[in-house]
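Participant: Here is my input, please return the structure:
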Amino acid sequence: MRVVIAGAGAVGRSIAGELLENGHEVLLIDNDPDAVAVRRVPEAEWLLADAAEIATLDEAALERCQVVIAASGDDKVNLVVSLLAKTEYGVPRVVARVNNPKNEWLFNDAWGVDVAVSTPRLMSALVEEAVSVGDLVRLLRFSQGEANLVELTLPQGAALVGTRVGEVAWPQDTALVTIIRGVKVLIPDPDDALAAGDELLFVAAPAREAQLQALLSPRPGKE
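Facilitator: Now for the predicted structure:
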């Protein structure tokens, strides 16, 4: 898979290193000569240029890319790169970094963004996930399809403890993706019985989150 990363700072280089280790082809773009440090990620291709310019993206051959990652420290640049990648080059998958949470509402399919990653929001969600049992926590927002990746740790006394996955009437537009039980990561099977302490990961429409929270909550008077 060919991936272009706009922004060769610490975030962009780290992503590039992970992708290269997994056997992908990576091109890093940055207009700061200090950021274009080939020795740090020598296996990647490098381009010293402005990623928000059509001429740069032509040179990067975005039409041959399967994924573009807008990972610069400037939200305006990330939005422009995302929009151009999707509308001018038809890139199938565009992932964009959100630096300022106040700008998160802009990072949607209207700007060509398939997945928006907000580091502050993600860190906050991980803190909540670590301390909140029985509360639905948003981990990631998918711009296409108006869906979120959400997590809930099933509390003691929840109505669904002991219920088989296939017997649960999950809300519409909701999918149970995986069950984390201790050190095990389980692919949900209809015959699996839910247990207290299970971490449940869902892809769910925002409008269904309240229903999902209610379904997984403890029975009245039980903890």
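
Participant: CA only for contacts and neighbour counts going forward, please
Facilitator: Fine.

Participant: Quick check: chain neighbours aside, which residue is closest to the most centrally placed residue in the chain?
Facilitator: The centre of the chain sits closest to Leu140, judged by CA atoms, centre = their mean, with a distance of 5.0 Å. Nearest non-adjacent residue to Leu140, counting by CA to CA, 6 or more residues apart in numbering: Leu149, 5.0 Å away.

Participant: compare with the first, here's sequence two:
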Amino acid sequence: MRVAIAGAGAVGQSIARELLEGGHRVMLIERSAQNYQPKAIADAEWVQADACELASLEDAGLESCDVMIAATGDDKVNLVVSLLAKTEFAVRRVVARVNDPRAEWLFTEAWGVDVAVSTPRMLAAMVEEAVNVGDLVRLMTLRQGQANLVEVTLPDPTPLAGRRVRDLALPAEAALVTILRGGRVIVPEADDPLEPGDEMLFVAPVEAEQRLREVVHDQPAG
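Facilitator: Predicted coordinates for the structure are as follows:
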């Protein structure tokens, strides 16, 4: 997968390293001479240009990228980059960093954003996850609110201990995508048993979240 990252500051470089370790091809686009440091991440492709300029993105070959990550420290820049990537270059997936939580409402499909990442919201979610065992925690909003990535940690004891994944009466529009158990990441199969302490990650719309809570606590529907 080829990934373009607008902004090669500390955040952009950290993302680039993670993606390169995952075997992806990375292009870093940076306007500032101070942050343009090809030697810092030699395996990445570096472009010194303004990611808000259409001609610069054309020269960089953005149309060949599968993902654009707008990771600058300026929300206005991230919105413009997202819009150009989606509307002018048809980049399949656009992820944008939200620096000011007050501007988060702008990061929607109208600006070309598929996923908006707000650090304050993610930190708050992590705190909730740490203290609210057994309750549903919303980690991330996907597709402009059409669905959320939500997490729940099964308490100890749990009425679901020993049950199989197939026994979960999940709402039709919700999906269990992974189970974190100890240091393991489990891709759930129908016959996998559930254990106390399992961290379960679901993708579900808001209207299905209450039913997920009932399922986790083994309550009947309705």
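
Participant: In what element of secondary structure is the residue nearest to Leu140 of structure 1 found?
Facilitator: Assigned by DSSP states H and E, Leu149 of structure 1 belongs to strand 147-153.

Participant: Just tell me the aligned range of that strand in structure 2.
Facilitator: Mapped onto structure 2 using TM-score structural alignment, strand 147-153 of structure 1 spans residues 147-153.

Participant: how distant is the matching stretch from the center of its chain?
Facilitator: 12 Å (CA atoms, centre = their mean, to the nearest Å).

Participant: now swap in stretch 56-68 of structure 2 and tell me
Facilitator: With CA atoms, centre = their mean, you get 21 Å for stretch 56-68 of structure 2.

Participant: Can you check the distance spanned by that stretch, start to finish?
Facilitator: Using CA to CA, to the nearest Å, the end-to-end distance of stretch 56-68 of structure 2 comes to 14 Å.

Participant: For the match of strand 147-153 of structure 1, give me the average deviation versus structure 1.
Facilitator: For stretch 147-153 of structure 2, the mean deviation from structure 1 after alignment is 0.8 Å (mean CA distance after the TM-score superposition for structure 1).

Participant: Can you give the contact residues for that stretch?
Facilitator: Contacts with stretch 147-153 of structure 2, where a contact means CA atoms under 8 Å, 6 or more residues apart in numbering, come from 129, 133-142, 197-206.

Participant: And what about Leu122 of structure 1, helix, strand or coil?
Facilitator: helix (DSSP: H, G, I helix; E, B strand; the rest coil).

Participant: Pull the number of nearby residues for the residue nearest to it when sequence neighbours are not counted.
Facilitator: Closest residue to Leu122 of structure 1 apart from its sequence neighbours, by CA to CA, 6+ apart: Leu139 at 5.9 Å. Using other CA atoms under 10 Å, Leu139 of structure 1 has 21 other residues around it.

Participant: check contacts around whatever residue of structure 1 lines up with Arg97 of structure 2.
Facilitator: By TM-score structural alignment, Arg97 of structure 2 lines up with Arg97 in structure 1. By CA under 8 Å, 6+ apart, Arg97 of structure 1 lies in contact with 69-72, 75, 78, 116-119.

Participant: Arg97 of structure 1 should be in a strand, yeah?
Facilitator: Yes. Arg97 of structure 1: assigned to a strand according to three-state DSSP.

Participant: where's it relative to Leu79 of structure 1, distance?
Facilitator: To Leu79 of structure 1, Arg97 of structure 1 is 9 Å away according to CA to CA.

Participant: Check the contact lists of these two and give me the overlap.
Facilitator: Ala70.

Participant: Following the strand holding Leu149 of structure 1 in sequence, what is the next regular element?
Facilitator: Strand 147-153 of structure 1 is succeeded, C-terminally, by strand 174-181 (DSSP H and E).

Participant: Provide the aligned range in structure 2 for that next one.
Facilitator: Aligned by TM-score structural alignment, strand 174-181 of structure 1 falls on residues 174-181 of structure 2.
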